[in-house]
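A.B. asks: take a look and give me a structure for this.
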Amino acid sequence: MNEDQRFELLYQVGEELLKDGAELGRVETTVAYLAESFELQEFSCFIMINGIFMTCRKHNGDVLAKNKEVPLATVQLDKIDAINDFSRKLTAKKISIAAFSRQFNQIKQDYQPQLKRQFLAYCLGSASFCIIFNGTLPESFAALFLGLFMAFYLLILTPKLKLSKISLNISASFLVSILAQIIHGFFPWLKLSSLVIGGIIALVPGISIVNGIRYLFNEDYPSGLAQVTDALVISLCIAFGVGLALWTFDLL
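C.D. replies: Below you'll find the model as predicted:
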């Protein structure tokens, strides 16, 4: 592989790690080690939570540079771990750059989210958090149904509707809260608060809040503020959607 191809491959690795929710420090460390293994001269990178910028100098003196905005996305820890594993093997010279390139492309294909697992995660997550917040087993079962509805709405309907993040979170929390109140109307002994908490828990931006605070403590203020602001906006959207649903039922 020539310098242009190695630089492009390195950029794709950094972009993929950032897109999959890896910590900024992990992305920078992995990219730096790979740049040394790729024998890229005067390599430099600047990574933010929603963007990545890389430069290096070719042997003929020309400068390669590339930057791209990377939208905030969901976390895929298994994919991050797989990329890091092969990165370490390359750094330790256990595999060649060509082999690493093939493995990296294979990882991008193999580690696509599986719809069945995502549905299962939504259902079990809603049921589990309902119990954590003092819900009973019947309430947990009802929350599992709400998680199934949430998964169907977010994974099946939303991609077709092409909603913005704000509209998505408001509409999802509103619909789940409406459904929770309908269930509560048929089964009054079920606590409405437990049902709503179990239903909306998949929307809560827990990872964004934790990472945002961590970046702020690491003095990475732009990334920290971006994460915290994103988490705050999502939280306000969820609160608005739930409040709107409760207000609607009060009117009815």
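
A.B. asks: hey, let's count contacts and neighbours off CA atoms from now on
C.D. replies: Fine.

A.B. asks: center of the protein - which residue?
C.D. replies: Thr74 (1.2 Å; Cα atoms, centre = their mean).

A.B. asks: tell me how far Thr74 lies from Leu17.
C.D. replies: 11 Å (Cα to Cα, to the nearest Å).

A.B. asks: now swap in Glu28 and tell me
C.D. replies: 10 Å.

A.B. asks: give me the more crowded residue out of these two.
C.D. replies: Neighbours per residue (other Cα atoms under 10 Å) separate Glu28 from Leu17, with Leu17 holding more: 26 against 20.

A.B. asks: make sure Lys66 is indeed in a helix.
C.D. replies: No: per DSSP: H, G, I helix; E, B strand; the rest coil, Lys66 lies outside any helix segment and is strand.

A.B. asks: surely it and Phe53 touch.
C.D. replies: Yes: with contact defined as Cα atoms under 8 Å, Lys66 reaches Phe53; the gap is 5.8 Å.

A.B. asks: so these two - more neighbours on which side?
C.D. replies: Phe53 (17 against 13).

A.B. asks: report the separation between that one and Glu219.
C.D. replies: Relative to Glu219, and taking Cα to Cα, Phe53 is found at 19 Å.

A.B. asks: now do Asp20
C.D. replies: Between Asp20 and Glu219 the computed distance is 22 Å (Cα to Cα).

A.B. asks: neighbour count: the two, which is higher?
C.D. replies: Ranked by neighbour count (other Cα under 10 Å), Asp20 and Glu219 place Asp20 first, with 18 against 11.

A.B. asks: residues contacting that one?
C.D. replies: Asp20 makes contact with 73-77, 79-80, according to Cα atoms under 8 Å, 6 or more residues apart in numbering.

A.B. asks: ChimeraX command to pick out the buried ones of those residues?
C.D. replies: Typed into ChimeraX, the next command selects the buried ones out of the contacts of Asp20 (criterion: 16 or more other Cα atoms under 10 Å):
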select :75,76,79,80
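
A.B. asks: closest to Gly198 out of the contacts of Asp20?
C.D. replies: Comparing these against Gly198 with Cα to Cα picks out Thr74 as the nearest, at 19.7 Å.

A.B. asks: I have a second one here; can you model it like the first so I can compare?
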Amino acid sequence: MKDVPIEEIVGLAVLAGEVMLRNGAETSRVEETMYHIARACGADKAECFVIPTGVFLTVSDSSGRSLTTMRRIRDRTINLDRIAKVNELSRGLAERRIDRAEALALLNRTAGERTGFSLLPSMLASGTVGGCFAVLQDGGAGETAAAFATAMAVRYIAHAVSRLHGVQFTFEFLGALAAAALGSLTHYFWPGLSRDVIVVGGIMPLVPGVAITNAIRDVIAGDLLSGLSRGLEAALTSVAVAMGVVIVLAVL
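C.D. replies: Purely as a prediction, here's the structure:
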């Protein structure tokens, strides 16, 4: 492993960091994984710096030669399965269970996998989240069913907007508009059903829970720039959701 060209070490480590950051990993985990991969491939020294929009890596070999590179990250999502795969790959390299060529092939395969689940399972999962939150708010069978249907509709809107490559926070805003409108219409036709329970259940799939968690973890770990960036992103997402709901409730 000591004779691996420094360019290949950097390429492998940066690709691993890119895959993790694109799929919602926290900053400290990305930096740690890149460092261990570089060291496992034969780097004498490795310095990593990660922010939500980019990864930076400097690697030095035993001869004193060093190479620095960066990778810009523009699109981010949440896919914990990909993060787990890269973590396992890193451990395999460190324990010499896989070699560099196999690791690169696995990384390319992971990076090229189809993102997320198909539409119907995603809609059913979102509906389950919405229905469960309706139950937690003491909603009856009617509110639970309406929240289930509303959350499914919100997930469909997210799917449609993502295919159009819209501006960030667009689907959160439109999803909240739809949730509030469906909740209000359901309450209008069936006054016995609670509008608030339906709306809250419908917007729960839009809540940026992972982003908030990662922001707090980054701040605790001392990555203040990343923590503040993720926190601002989560706050803007929350504002987009709130604006969608407020606009509809003010009109209806």
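
A.B. asks: superposing both, give me the TM-score.
C.D. replies: Here the TM-score for the pair of chains, by TM-score structural alignment, normalised by the length of structure 1, is 0.90; 248 aligned residues with a Cα RMSD of 2.0 Å.

A.B. asks: now which residue in structure 1 aligns to Leu57 of structure 2?
C.D. replies: Using TM-score structural alignment as the criterion, Leu57 of structure 2 maps onto Met54 of structure 1.

A.B. asks: how much space separates its match from Gly25 of structure 1?
C.D. replies: Distance from Met54 of structure 1 to Gly25 of structure 1, by Cα to Cα: 15 Å.

A.B. asks: for Glu16 of structure 1, same thing?
C.D. replies: Taking Cα to Cα, one finds Glu16 of structure 1 at 14 Å from Gly25 of structure 1.

A.B. asks: what sits against Phe174 of structure 1?
C.D. replies: Contacts of Phe174 of structure 1 by Cα under 8 Å, 6+ apart are 238, 241-245.

A.B. asks: now the strands for structure 2?
C.D. replies: With strands called from DSSP state E, structure 2 shows them at 45-51, 54-60, 66-72.

A.B. asks: now for the ones you listed, which one comes closest to Ala134 of structure 2?
C.D. replies: Taking Cα to Cα, strand 45-51 is the member of the strands of structure 2 nearest to Ala134 of structure 2, at 36.6 Å.

A.B. asks: what's around the closest residue to Ile51 of structure 2 other than its chain neighbours, how many residues?
C.D. replies: Once flanking residues are discounted, Ile51 of structure 2 sits nearest to Ser226: 5.2 Å by Cα to Cα, 6 or more residues apart in numbering. Residues within reach of Ser226 of structure 2, counting by other Cα under 10 Å, total 23.

A.B. asks: which residue lines up with Ser226 of structure 2 in structure 1?
C.D. replies: Ser226 of structure 2 maps onto Ser223 in structure 1, by TM-score structural alignment.

A.B. asks: measure its match to Ser164 of structure 1 for me?
C.D. replies: 21 Å.

A.B. asks: likewise for Ile131 of structure 1?
C.D. replies: Applying Cα to Cα to Ile131 of structure 1 and Ser164 of structure 1 gives a distance of 31 Å.

A.B. asks: residue at max distance from the center of structure 2?
C.D. replies: Largest centroid distance in structure 2 under Cα atoms, centre = their mean is Ser63 at 39.1 Å.

A.B. asks: chain center to stretch 235-243 of structure 2: distance?
C.D. replies: Put simply, stretch 235-243 of structure 2 sits 17 Å off its chain's centre (Cα atoms, centre = their mean, to the nearest Å).

A.B. asks: give me the range in structure 1 that that stretch lines up against.
C.D. replies: Residue span in structure 1 matched to stretch 235-243 of structure 2, by TM-score structural alignment: 232-240.

A.B. asks: before we move on, back to that, next, count neighbours for the closest residue to the match of Leu57 of structure 2 other than its chain neighbours.
C.D. replies: In this structure, Met54 of structure 1 finds its nearest non-sequential neighbour in Cys45, 4.3 Å apart by Cα to Cα, 6+ apart. By other Cα under 10 Å, the residues close to Cys45 of structure 1 number 17.

A.B. asks: looking for the alignment partner of Cys45 of structure 1 in structure 2.
C.D. replies: So, by TM-score structural alignment, Cys45 of structure 1 is matched to Cys48.

A.B. asks: top helix in structure 1 by residue count?
C.D. replies: Criterion DSSP state H: the longest helix present in structure 1 is helix 221-251.

A.B. asks: quick one, what contacts the aligned partner of Lys68 of structure 1 in structure 2?
C.D. replies: In structure 2, Lys68 of structure 1 lines up with Arg71, judged by TM-score structural alignment. Residues counted as contacts of Arg71 of structure 2 (Cα under 8 Å, 6+ apart) are 14, 18, 54-56.

A.B. asks: apply 6 Å and report the result again.
C.D. replies: Contacts of Arg71 of structure 2 were listed using Cα atoms under 6 Å, 6 or more residues apart in numbering, and they are 54-55.
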